[in-house]
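Chemist: I'd like to go over a predicted model; first the sequence, then the structure.
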Amino acid sequence: MKSSKLLLLSVAVICIALLGVALYLQIVEEMLPCPLCIIQRYFFVAIAIICIIFAFLPAESARTGAGLGLLGALGGIATAGWHLWVQAHPGTSCGIDPLETSLNTIPTANLFPMLFKADGLCATPYPFLGLSIPQWSLIWFAIIAILLARRVFKRG
């Protein structure tokens, strides 16, 4: 069961590191996050919090924590997939729309505006190491989903 706790903590560290990269890109590279980017950040935060909590609960609850984290990763996959669809169809945008307005009124957007305030346009394809940001998010959500699914469906 130690491996389950290590897995959950490792996933949490990955999510926190990815949020750090997102802040670097936003602050240093001046890549403004769009509403779909912010939703993906919320999924990374949720996965990290779930994994940290369940890593410190009794070992029997690791499967439940991995399952909840897996649901978060699947939500992130869906959001990143939608983001890629928006980028592939330039006429579609989630720019200044009700989604951005509602996201920017959530208390976390006011408490941590650097992390959760949407200012960018979803159709802007910011490249980073050869891929767009939602492509990177999709890859990482898929990796996290696979890691957590292995724990959920592991016997014993």
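Modeler: Received the coordinates, thanks.
Chemist: contacts, neighbours, all on C-alpha from now
Modeler: OK.
Chemist: in what helix or strand does the residue positioned nearest the centre of the chain lie?
Modeler: Among the residues of the chain, Phe44 comes closest to the average C-alpha position under CA atoms, centre = their mean, at 3.2 Å. Here Phe44, judged by DSSP states H and E, is contained in helix 35-55.
Chemist: mind listing what's buried in that helix?
Modeler: Judged by neighbour count (16 or more other CA atoms under 10 Å), helix 35-55 contains these buried residues: 35-52, 54-55.
Chemist: ditto for stretch 133-148
Modeler: Buried, per 16+ other CA under 10 Å, within stretch 133-148: 133-138, 140-142, 144-145, 147-148.
Chemist: That stretch: how far from the chain's middle?
Modeler: Averaging C-alpha positions (CA atoms, centre = their mean, to the nearest Å) puts stretch 133-148 8 Å from its chain's average.
Chemist: next one: stretch 45-54
Modeler: On CA atoms, centre = their mean, the centre of stretch 45-54 falls 12 Å from that of its chain.
Chemist: So what touches it?
Modeler: Residues outside stretch 45-54 that contact it (CA atoms under 8 Å, 6 or more residues apart in numbering) are 5, 8-9, 11-13, 15-16, 19, 61-62, 64-66, 68-70, 72-73.
Chemist: one more structure, for comparison:
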Amino acid sequence: MAISFLCLTLLGFALFVQYIGWNGELYAPCPLCILQRVAYLGIAMSCLGAYFSNALRRFFHVLASTFSLFGLGVVFRHIWVIFHPTVSCGLDLLEVWINQWAIVRWFDWLLKADGLCSAPLPPIFGLTVPIWSLVWLTVLTTILLLTLVSSLNKKIKESGS
């Protein structure tokens, strides 16, 4: 439940800086930002599923871990794009593809990509948004994978005795 709350809080902060701004700057989400939001949302929903369904807990745990690994892959790509500004993921096929998803039309306030991945936005508390995402996704992935391995080891020990 705590992981779900953390992910939803991070999504809330993303919406805050998108619509209200930070230090006078609005942070328009790029396609890679949107994919990271999908990862955070997937982690949150999977952890809620695990919390409320004991029978499917392991399935939801694996699903949350998969979303966190997906998010890490996306954020690594995002950071790479920032350090290679000639590469774009802004107004390209990825943005068009993402913005055509049916769920984006329903939740465009949350999932519509309209920023540039390589746009130089000011840091928040000393770190850029993709670096913050890297920090949080690393923490979440570590927690999810360690607890998954621990529960699998416990299951193996129980079945072996």
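Modeler: The structure has been received and is ready for your questions. This structure is a prediction, so every number in the text was calculated from the model and none was measured.
Chemist: And the TM-score between these chains?
Modeler: After superposition, the two chains reach a TM-score (TM-score structural alignment, normalised by the length of structure 1) of 0.90; 147 aligned residues with a CA RMSD of 1.1 Å.
Chemist: Let me see the ranges of the helices in structure 1.
Modeler: For structure 1, the helices defined by DSSP state H cover 2-27, 35-55, 62-88, 98-103, 107-111, 113-116, 133-152.
Chemist: So for Tyr126 of structure 1, which of those helices sits nearest?
Modeler: helix 133-152 (6.3 Å; CA to CA).
Chemist: give me the stretch of structure 2 that the closest one matches.
Modeler: Alignment of helix 133-152 of structure 1 against structure 2: residues 129-148, by TM-score structural alignment.
Chemist: Superposed on structure 1, what's the mean shift for that stretch?
Modeler: Superposed on structure 1, stretch 129-148 of structure 2 shows a mean distance of 0.8 Å to its aligned residues (mean CA distance after the TM-score superposition for structure 1).
Chemist: dump the residue contacts of Arg41 of structure 1.
Modeler: Here Arg41 of structure 1 is in contact with Leu19, Leu115, Phe116 (CA under 8 Å, 6+ apart).
Chemist: Need the counterpart of it in structure 2.
Modeler: With TM-score structural alignment as the criterion, Arg41 of structure 1 matches Arg37.
Chemist: So its match versus Ala14 of structure 2, what's the distance?
Modeler: As judged by CA to CA, to the nearest Å, Arg37 of structure 2 and Ala14 of structure 2 stand 8 Å apart.
Chemist: same deal with Ser65 of structure 2?
Modeler: 21 Å.
Chemist: same check, this time on Cys89 of structure 2
Modeler: 19 Å.
Chemist: before we move on, the earlier item: can you add distance to Pro127 of structure 1 and give the helices of structure 1 back as CSV?
Modeler: As requested, those are exported to CSV (distance: least, CA to CA, whole Å):
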stretch, distance to Pro127 of structure 1
helix 2-27, 10
helix 35-55, 14
helix 62-88, 12
helix 98-103, 22
helix 107-111, 25
helix 113-116, 20
helix 133-152, 7
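Chemist: I'd like to know which of the ones you listed is closest to Thr124 of structure 1.
Modeler: helix 62-88 (7.0 Å).
Chemist: In terms of secondary structure, what does the closest one contact?
Modeler: Helices and strands touching helix 62-88 of structure 1, by 3 or more CA pairs under 8 Å, 6 or more residues apart in numbering; DSSP states H and E, are helix 2-27, helix 35-55, helix 133-152.
Chemist: Does the residue nearest to the centre of structure 1 touch Cys15 like I think?
Modeler: Yes. Using CA atoms under 8 Å, Phe44 of structure 1 is in contact with Cys15, at 5.3 Å.
Chemist: returning to what we had before: turn the helices and strands packed on helix 62-88 of structure 1 into TSV, including distance to Ala123 of structure 1.
Modeler: TSV is the format used below for the helices and strands packed on helix 62-88 of structure 1 (distance: least, CA to CA, whole Å):
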stretch	distance to Ala123 of structure 1
helix 2-27	16
helix 35-55	10
helix 133-152	11
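Chemist: So for Leu121 of structure 1, which of those sits nearest?
Modeler: So among these, helix 35-55 is nearest, using CA to CA, at 7.7 Å.
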